[in-house]
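Engineer: structure of the sequence below:
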Amino acid sequence: MSDIPTLTGRHLIAGNWTASDGTFRSDPVTGEGQDYCAGGAAEIDAAATAAAEAFATYGWTSREDRAALLERIAEEIEARGPQLTAIGGAETGLPAARLEGERGRTCGQLRLFAGHLRDGAYLDIRHDPALPDRAPLPRPDLRLMQRPVGPVGVFGASNFPLAFSTAGGDTAAALAAGCPVVYKGHPGHPGTCELVAGAIDAAIRATGMPAGVFSMVQSNTNEAGGALVQHPAIRAVGFTGSFGGGKALFDLAMARPEPIPFFGELGSLNPVFVMPAALAARGAAMGEGWAQSLTMGVGQFCTNPGIVVLPEGPEGDAFLAAAAGLLNETVAQPMLTGGTAAAYAQGVETLSGAGLDRLTAAQACGPREGAPAVFQASAADWLARPDLAREVFGPAAIVIRTAAPAEMLKVAQGLHGQLTATLLMEDADIEAARPLMPVLESKAGRVLANAFPTGVEVADAMVHGGPFPASTNFGATSVGTMAIRRFLRPVCYQNLPAALLPGDLQAI
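Structural biologist: Now for the predicted structure:
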């Protein structure tokens, strides 16, 4: 295994640790900040140009060679485990157990894609043999398979410094597809980004892949992000982040002379519908379970359940009392970045000024901390206030009280696109839930029963995406093996000599 590098504060561009003029200073939860290079259009251009050159080779590598690369990246990340836990914890405030679990998930999804490559079913190979004697016209030989789109730009997420960051799901899927990656480092955890970039670089060297297959540009400004989305060599983009930032980048992608796919995850309220029979049977337990899900990781999960649709009456009151009991005992915790904490505080202040009943009393003690903030509204009031349907990223939620099943259905119909929608139910609730299903299916990428959505299994059948604004492309997922499809396109080969075909088609 290669030596683990020390932090340079530089960009990694096609295998070289490169400095630039501008710098920014990291803002860790604990310890002193460090200066990092702040890249811009020039660094993005160098990285994207190298990626385009590498694609001429990497896009035609075998599935086995790419699988070996992904597995080696996982090994290199594991070799840096203690360092990643130490610097990731300092930068984000996440506990060691969370970071170690996330590291396992990161390496697991790299290996999952390696297995997916070896299976080969994702290629969707189709062959219509030539029919030279067909009348009135002969049919040519037609062969189809999925091919990589080209260099991919990837933006890291603040809330998952490993699993949705440098070597996260977007990078893993793009590399698996045969697409070089230009990664724009997240300023909230630049040291973690650099360590993982070093792991990827070591794997590229060990497997003999072109150096331009992966580059990382550190930056804390909008210039690098805008340049990445607009660079003509970039053929698709993966993004996880805020609605404002993601929508601005999406607009840039659409405004290019040649628009490109922008696979953005822009936020979700992840509504939870509490059905009557379940409420009667186990209301207090469900209230406690929801409170625990809401506050997990200081509410900084994209699947955080920020809306609860709850029937009025004493059983609903018992649900809330159990939830409030836990929430009011929850100690404020550091949030991932100072900017995240500031945005959360502003969002809570906006909800506090909206005339809603506040059900929690916990308050943050420090400027970077977040405490639970839960509000209550009637279904009529929530439906009349579209501004209440905006995500507040953190442990904030609105409980919508409904007087009848018809109101619950209206709330469902009034939702925007979501990553998830949850039904807490008993068998006796099936008929009451049936009218909700067509609506929830049209609103969310994942519909679940009797579990809270904050766990996202990395598996073949997982969908982590949904209609806008949960995602900018409702037909895609950023988790699970189907994520590879974002970076592939079908190509048909007509009457080509076998020697010119991709290797997977030559044997047909």
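Engineer: going forward, measure contacts between C-alpha atoms and count neighbours the same way
Structural biologist: OK.
Engineer: I'd say Phe319 and Ala284 touch.
Structural biologist: Yes: applying Cα atoms under 8 Å as the test, Phe319 and Ala284 come out as touching, 4.6 Å apart.
Engineer: so for these two, which sits in the more crowded spot?
Structural biologist: Ranked by neighbour count (other Cα atoms under 10 Å), Phe319 and Ala284 place Phe319 first, with 23 against 20.
Engineer: one more to put side by side:
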Amino acid sequence: MKKTKTGLTGKHLIGGRFRGTGGGKFSGVNPVTGKKLDTAFCEAGDSEVSRALELADKAFEILQTVPVKKISALLGRIADRLEGEGDAIVERAHLETALPLPRLRSELGRTAWQARSFAALARGGSWAQARIDHAIPGRKPLPKPDIRTLFMGVGPVVVFGASNFPLAISVAGTDTVAAFAARCPVVVKGHPAHPGTCELVARVIAEAVAWAGLPPGMFSMLQSSGYGAGLAMVKHPLAAVVAFTGSLRGGRALADAAAARPSPIPVYAEMGSVNPVFILPGAAAAGAEKIAAGFVSSLNTGVGQYCTNPGMVLAVGGPSFDKFLGEVCKNAACVPPAAMLHSGIQKAYDSGTARLSAVPGVKLAGTSAGPCGSGLKTASCKIFTAEAGLIARYPELSEEVFGPATIIYRCKNTEQMLAVARGLAGSLTATVHGTRRELLKHAELLRVLQRKAGRIVFNGFPTGLEPCASLHHGGPYPAATHSFFTSVGAAAIYRYVRPVCFQGFPESALPMELREKNPRRVARLVDGKLSPA
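Structural biologist: This is a model prediction of the structure:
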């Protein structure tokens, strides 16, 4: 295959082979300079979509009989090769996203860790939640049959990666490795903002699949700069489930397309979230400076391009409020403007902040000091303030503005704070700053937030999350399409499985996890009692 000096082919990776000759071309862009990067990438068409999903469907049948040690070995190999190719991957990601090198190295480490954690999950097997109820032939008036159930993979998974996490929530991110752990093949729609990074990581996965001796159709990656290929992937009859991280508009379009299929499929989309922060009076009085410093740091993490970015603050008016607002503005002035991930996000940020500025009663209280620099796409931190009563009158104030902007609302009292909370749409997170005594006093606020958010943070900040077994990264609409499921952490595997029940089957025909002698030594529920591995 012909490669550029960067080692990139500009082609799709379908079933272990680089393919793509005709159709349009597009290039990655350096967000700092606005210039196109080397290598033109092929645009996927219907033929590439069909080929990738046909190979994935064939691979799915084979994967159901593959020993679990091969699945685990594959995931471990992906982690090893990501680290082995880390320098090239990180350098390309830096060029395409403008994210700092230290941040990208950290993200690469997280991506490798995720692969290894799902290797361990697959190896352990208890995620399948095997349940056994033995037959009672002599039961009256009717005999009880032997019934056994476990979770099994659903089929080919279509993955749409995120622009803001080009490694951890992209080609080899949680969506992909969780699907592999469930024995599901994956077809990734590469993100047009970092196509070179996508190809480099896709090559790592394809090489790992070949090394593990698994069917090459287990993984494919298609490049595309538009919406057509993605919609074709969702609509294809062999696609079984979709994972998406991105905007509300994009996620909703995919969900609607999937629902309109003759045979609808689920779209697990993680979308828009305002992530409200509630500062109770005791916390504001005792620690306005500390909370303000931590808040501004959280707001500007990754130039505000986190789905958990705190876009709304509510606190009771008074001297503590004024001090907090002043400290926030002082800290924001020290944050230099920076390049965003791509021009589309920059334009959306500019229009979003302009929309906020146009609302009567909303004032710009603070912003980044200093010039915006020579980059074509730079964003300044913007701190708006308003009276909390405006939220009910102007729905746009409750919508996400993706980037380093927030509105700090002055509430008349905690009763108004509670009323605002009741009216908010779903979010990935909600944060409460207060004393332990205030938590008890304002228990009703916490009960409301339990209905509004997937993760509630106490005396901390929502950005940055620990991808562990206990994490839930999801929330009520519009934060996600299905609030029950998480897109990060061990439980992310449950997006790709469904329960299958076996009644009256002989031992030899049952999956290993359901056999009487439990050869895989997994924890099971047997006749209503938890049986340890």
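Engineer: got a TM-score for the pair?
Structural biologist: The TM-score (TM-score structural alignment, normalised by the length of structure 1) is 0.97; 505 aligned residues with a Cα RMSD of 1.4 Å.
Engineer: so what does Lys330 of structure 2 match up with in structure 1?
Structural biologist: Correspondence of Lys330 of structure 2 to structure 1, assessed by TM-score structural alignment: Gly325.
Engineer: show me where the stretch 401-533 of structure 2 has its strands.
Structural biologist: Secondary structure of the stretch 401-533 of structure 2 (DSSP state E, counting those that start in this stretch): strands located at 405-411, 427-433, 453-458, 497-503, 524-526, 529-531.
Engineer: where in structure 1 does the fifth one fall?
Structural biologist: Strand 524-526 of structure 2 lines up with nothing in structure 1 when matched by TM-score structural alignment.
Engineer: what residues in structure 1 pair up with stretch 101-116 of structure 2?
Structural biologist: Under the criterion TM-score structural alignment, stretch 101-116 of structure 2 matches residues 96-111.
Engineer: check the offset of the matching stretch from the chain's centre.
Structural biologist: Centroid separation between stretch 96-111 of structure 1 and its chain, computed with Cα atoms, centre = their mean, to the nearest Å, is 15 Å.
Engineer: now stretch 65-76 of structure 1
Structural biologist: 21 Å.
Engineer: stretch 298-316 of structure 2 now?
Structural biologist: With Cα atoms, centre = their mean, you get 17 Å for stretch 298-316 of structure 2.
Engineer: in that stretch, what's buried?
Structural biologist: 298-300, 302-316 (16 or more other Cα atoms under 10 Å).
Engineer: trace Ile265 of structure 2 over to structure 1, please.
Structural biologist: So, by TM-score structural alignment, Ile265 of structure 2 is matched to Ile260.
Engineer: its match belongs to a helix, doesn't it?
Structural biologist: No: judged by DSSP: H, G, I helix; E, B strand; the rest coil, Ile260 of structure 1 forms no part of a helix; its state is coil.
Engineer: three-state assignment of the counterpart of Gly287 of structure 2 in structure 1?
Structural biologist: In structure 1, the residue paired with Gly287 of structure 2 is Arg282, using TM-score structural alignment. Following three-state DSSP, Arg282 of structure 1 is assigned to helix.
Engineer: roughly how far does Arg282 of structure 1 sit from Val458 of structure 1?
Structural biologist: Arg282 of structure 1 sits at a distance of 29 Å from Val458 of structure 1 (criterion: Cα to Cα, to the nearest Å).
Engineer: alignment lookup: Gly168 of structure 1 to structure 2.
Structural biologist: Match for Gly168 of structure 1 (TM-score structural alignment): Gly173.
Engineer: revised request: answer the last question for Tyr36 of structure 1.
Structural biologist: Using TM-score structural alignment, Tyr36 of structure 1 lines up with Phe41 in structure 2.
Engineer: tally up the residues packed near that match, please.
Structural biologist: Phe41 of structure 2, neighbours per other Cα under 10 Å, totals 26.
Engineer: ok, now Pro141 of structure 2?
Structural biologist: 6.
Engineer: and it, that one's in a helix?
Structural biologist: No: checked against three-state DSSP, Pro141 of structure 2 lies outside a helix; its state is coil.
Engineer: aligned partner of it in structure 1?
Structural biologist: Superposed on structure 1 with TM-score structural alignment, Pro141 of structure 2 falls opposite Pro136.
Engineer: from Arg143 of structure 1, how far out is its match?
Structural biologist: Taking Cα to Cα, one finds Pro136 of structure 1 at 22 Å from Arg143 of structure 1.
Engineer: show me what contacts the residue lying closest to Gly225 of structure 1 once chain neighbours are set aside?
Structural biologist: Using Cα to Cα, 6 or more residues apart in numbering and skipping residues adjacent in sequence, the residue nearest Gly225 of structure 1 is Lys184, 6.9 Å away. By Cα atoms under 8 Å, 6 or more residues apart in numbering, the residues touching Lys184 of structure 1 are Gly153, Val154, Phe155, Gly156, Met216, Val217, Gln218, Ser219, Ala224, Gly225, Leu228.
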